[in-house]
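In: next come a sequence and a model predicted from it.
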Amino acid sequence: MHNAQPWTFRFLRHSGSLQLRGDPERAMPKTDPAPHRALHLGCGAALFNLRVTAAHACREPVTRLLPDPADPWLLAEVNLAGPVRDDDDLAVLHPAIRRRHTSRFPFTDEEIPESILDGLCGAALLEGARLYVPDAWHVRSVLDLVHDAEGREAMDPEARAETARWTQTDINDGAPRPEGIPAYAFGPRQRDVTAPVRDFAGRQTVPGRGSATFEKWPCLVLLGTADDRPTDWLRAGQALERVLLQATLDGLVTSLTSHALEWPELRWAVRDPGSAMGHVQMVIRLGYGPTGPATPRRPVGDVLDIV
């Protein structure tokens, strides 16, 4: 969420394992209060990239989620001691890790083939989640909920301050930060607000930022799980990253919106009551268009400890 990168890793030499820990200092208490659903999703996505990279390095990532009930910030432990299985399909996704970037730019109106959408649904299932393609009526309903959430945030000074903490609206504001959303990644301002793309600038003017017309009928998919516990959020985060990497290999560009999911009174209405999805964890915008720019990452020394 907002490129906060709320994770640290610890490599245990004696066992050949990597521990993934959540970082409470990078939590967002207003828009993602305890027990920090969105933080778990982000860490789950980072965990999936670790698994992909391990398979690419010919190591089998044997993963346990929440291995210590007494330590809730220890989110996962991945043993890398054994060779990768012959049937492991993770390594093929590795080239997409560096290519995948959130695109807050207009997408074309080109329709996505059903075979590609089916493949993305299958990718989510492999990680224990579901991807649902809503119909046109449901898409309009989701967009209305997103706009409602935008209005709520605009009226909530704590929510606005939290977003502002993780954004850099001035492109000339000193050295680039290793986290958050820089101004160059905001994308253009929408002339007619038709796509669920969060405007991180708000009412502020960003020098050199233009405006554009976005796709009139955005292709949205809902990622969700049957239950809504920390293990489900970690699985959903892994499913989210698998879907995003597969979409990148399929030639798609993507962006995410969690706006309506940050307000409990709106989140329940995002799901389709006729579907088998119990809880929506993320709304994904898919399409064809320009790739978004790379955003900063924290230095390895800040996130990795070797003992």
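Out: Here it is on my side, so go on.
In: when you work out contacts or count neighbours from here on, use the C-alpha atoms and nothing else.
Out: Will do.
In: what helices and strands are in contact with the longest strand along the chain?
Out: Using DSSP state E to define each element, the chain has its longest strand at strand 279-287. For strand 279-287, the packing partners by 3 or more C-alpha pairs under 8 Å, 6 or more residues apart in numbering; DSSP states H and E come out as strand 219-225, helix 230-249, strand 253-257, helix 264-270.
In: put this next to the first one:
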Amino acid sequence: MTRRTTSSEGLPTRIPPASPLEAAADAAVLAPSVHNTQPWRIRLHPDRLELSADRTRRLTVLDPAGRALTQSLGAALLNARVALAAAGSAVRVDRLPDPADPELVAVLRPVDGLPDAALATLAPAVRRRRTNRRRYGPGRVPDEVLRVLVAAAAAEDTVLVPVIRDDHVHLLARLTQQADRIQNADPAYRAELRRWTNREPGTGDGVPTSAVPHVDGRHHDQLPVRDFDTAGAGQLPADTTSDTTQTLVLLATHTDDPLAWLRCGEALERVLLELTTRGWVAGPLTQAIEVPVTRTQLRSALTWDAHPQSVLRIGHAPATSPTPRRPRGTVVENSPAPAGRPARDRTVAAARPVPDGRGGTTWV
């Protein structure tokens, strides 16, 4: 894992990390986040990494309770755990450790012991993962892959439910259409969406036009993906409409509180990395989760006692470009080394990255 900064061209550069905790920070900031808001702050100490929420980046209309923000932080936490495992470190994770500091989401400490081998195998996928909003080709995810995804979510205290029955698929489609109409009828929702889709070049956040379909009004979505093309400048082909032939999975938790949201974010990223490793792409389909009336109906129909937290559509599609990242210095803070310990020289020539073209690193 390598450290990323921003070049004069606005592109990420790579610098070898000075420690496993540096590598963990580098991986954390590559996590997917709602509307690519990247609502995190990271503080590095010699013996630990602290992950905190940046609530100035919360979507107040879409996400008033902070569910999606907390899930985004969970995805960053999972990436940090993956990086530490890949570096050969066992890790202790304290989630929501301080009731007096609700912004502090997690503290990670390398400890003696064996690293998590299953997490370590996911490290190459961290940089390759992308949220993909293209139209997916035919073919459902095989049962053996679905079993891997169910186990990956369960390892993070989350239930993954494949939506397979035709009546359940059509119910999810109907509720997604209903929620999409409700959201788009709200001027405040559309204004918030515009703020995160028409960012100035070089801002390092938000959903770029290269990552969204151009909407021309000719295509009908049975399962509508979110319309991020607020300025009519989407660069993906217009024929990226969703349909009910792809694979859909729902993630749910047994409680509905910040800890459950955080664990679901960890599960979500673990599932996405497992998919990336196997050559599949995925994208969120969360409108029915975000609108209370449709979320209630979804719970009663599909998850019963569990609380639905996220929906993914999964398939095969051409790769998309990576989404931008905020400058490292605005997100990661290094605490001073203890007195008497010399600072380590980390001056390394920056190298311009070459896209691997296989479809991998960043959501929404």
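Out: Looks like it came in fine. Everything quoted here is computed from the prediction, not taken from an experiment.
In: fetch the TM-score of the aligned pair.
Out: After superposition, the two chains reach a TM-score (TM-score structural alignment, normalised by the length of the first structure) of 0.91; 298 aligned residues with a C-alpha RMSD of 1.9 Å.
In: which residue numbers in the second structure does the longest strand of the first structure align to?
Out: On the second structure, the counterpart of strand 279-287 of the first structure by TM-score structural alignment is residues 307-315.
In: neighbouring contacts of that stretch?
Out: Residues from elsewhere that reach stretch 307-315 of the second structure (C-alpha atoms under 8 Å, 6 or more residues apart in numbering): 136-141, 246-256, 261, 264, 280-286, 289, 295, 298-299.
In: residue 248 of the first structure and residue 100 touch, don't they?
Out: Yes. With contact defined as C-alpha atoms under 8 Å, residue 248 of the first structure reaches residue 100; the gap is 6.0 Å.
In: quick one: map residue 29 of the first structure onto the second structure.
Out: Per TM-score structural alignment, residue 29 of the first structure is aligned with residue 60.
In: how about residue 264 of the first structure?
Out: Per TM-score structural alignment, residue 264 of the first structure is aligned with residue 292.
In: quick one: that match and residue 308 of the second structure, what's the gap?
Out: As judged by C-alpha to C-alpha, to the nearest Å, residue 292 of the second structure and residue 308 of the second structure stand 11 Å apart.
In: can you check residue 301 of the second structure too?
Out: Counting by C-alpha to C-alpha - residue 301 of the second structure and residue 308 of the second structure are separated by 11 Å.
In: more neighbours: which of those two?
Out: Shown here are residue 301 of the second structure and residue 308; by other C-alpha atoms under 10 Å, residue 308 has more neighbours (28 against 12).
In: which of the contacts of stretch 307-315 of the second structure count as buried?
Out: By neighbour count, with 16 or more other C-alpha atoms under 10 Å, the contacts of stretch 307-315 of the second structure hold 136, 141, 246-253, 261, 264, 280-286, 289, 295, 298-299 as buried.
In: hang on, the earlier thing: my reading is that the match of residue 29 of the first structure lies in a helix. Confirm?
Out: No. Secondary structure of residue 60 of the second structure (DSSP: H, G, I helix; E, B strand; the rest coil): coil, not part of a helix.
In: tell me which stretches of the stretch 51-200 of the first structure form helices.
Out: Residue ranges of the helices in the stretch 51-200 of the first structure, as given by DSSP state H, counting those that start in this stretch, are 95-99, 114-126, 136-154, 157-165.
In: any chance of TSV for those, columns mean neighbour count and distance to residue 192 of the first structure?
Out: Shown next, in TSV, are these (neighbours: other C-alpha atoms under 10 Å; distance: least, C-alpha to C-alpha, whole Å):
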stretch	mean neighbour count	distance to residue 192 of the first structure
helix 95-99	15	29
helix 114-126	17	27
helix 136-154	17	12
helix 157-165	15	22
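In: in CSV, list these along with distance to residue 2 of the first structure.
Out: Shown next, in CSV, are the helices of the stretch 51-200 of the first structure (distance: least, C-alpha to C-alpha, whole Å):
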stretch, distance to residue 2 of the first structure
helix 95-99, 18
helix 114-126, 23
helix 136-154, 15
helix 157-165, 8
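In: which one of the ones you listed lies nearest to residue 69 of the first structure?
Out: Smallest distance to residue 69 of the first structure across these (C-alpha to C-alpha): 25.4 Å, for helix 114-126.
In: so where is the closest one in the second structure?
Out: Helix 114-126 of the first structure covers residues 143-155 of the second structure once aligned (TM-score structural alignment).
In: what about the strands in the second structure?
Out: 3-6, 12-15, 40-45, 48-53, 90-95, 104-111, 159-163, 247-253, 281-284, 307-315, 332-334.
In: in TSV, list those along with distance to residue 198 of the second structure.
Out: Formatted as TSV, the strands of the second structure follow (distance: least, C-alpha to C-alpha, whole Å):
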stretch	distance to residue 198 of the second structure
strand 3-6	20
strand 12-15	21
strand 40-45	21
strand 48-53	24
strand 90-95	34
strand 104-111	29
strand 159-163	34
strand 247-253	29
strand 281-284	20
strand 307-315	25
strand 332-334	25
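In: so for residue 193 of the second structure, which of the ones you listed sits nearest?
Out: Of all the strands of the second structure, strand 281-284 sits nearest to residue 193 of the second structure, with 15.5 Å by C-alpha to C-alpha.
In: can you tell me what sits against that closest one?
Out: 130-133, 225, 272, 275, 310-317, 359, 363-364.
In: make it 6 Å
Out: Strand 281-284 of the second structure has contacts (C-alpha atoms under 6 Å, 6 or more residues apart in numbering) with 131, 132, 311, 312, 313, 314, 315, 316.
In: in the superposed pair, what's the mean gap between it and the first structure?
Out: Averaged over the aligned pairs, strand 281-284 of the second structure sits 0.5 Å from the first structure after superposition, using mean C-alpha distance after the TM-score superposition for the first structure.
In: how far does that strand sit from its chain's centre?
Out: Its chain's C-alpha centre and that of strand 281-284 of the second structure lie 10 Å apart, by C-alpha atoms, centre = their mean, to the nearest Å.
In: ok, now stretch 214-228 of the second structure?
Out: Using C-alpha atoms, centre = their mean, the offset of stretch 214-228 of the second structure from its chain centre is 22 Å.
In: what do you get for stretch 87-101 of the second structure?
Out: With C-alpha atoms, centre = their mean, you get 19 Å for stretch 87-101 of the second structure.
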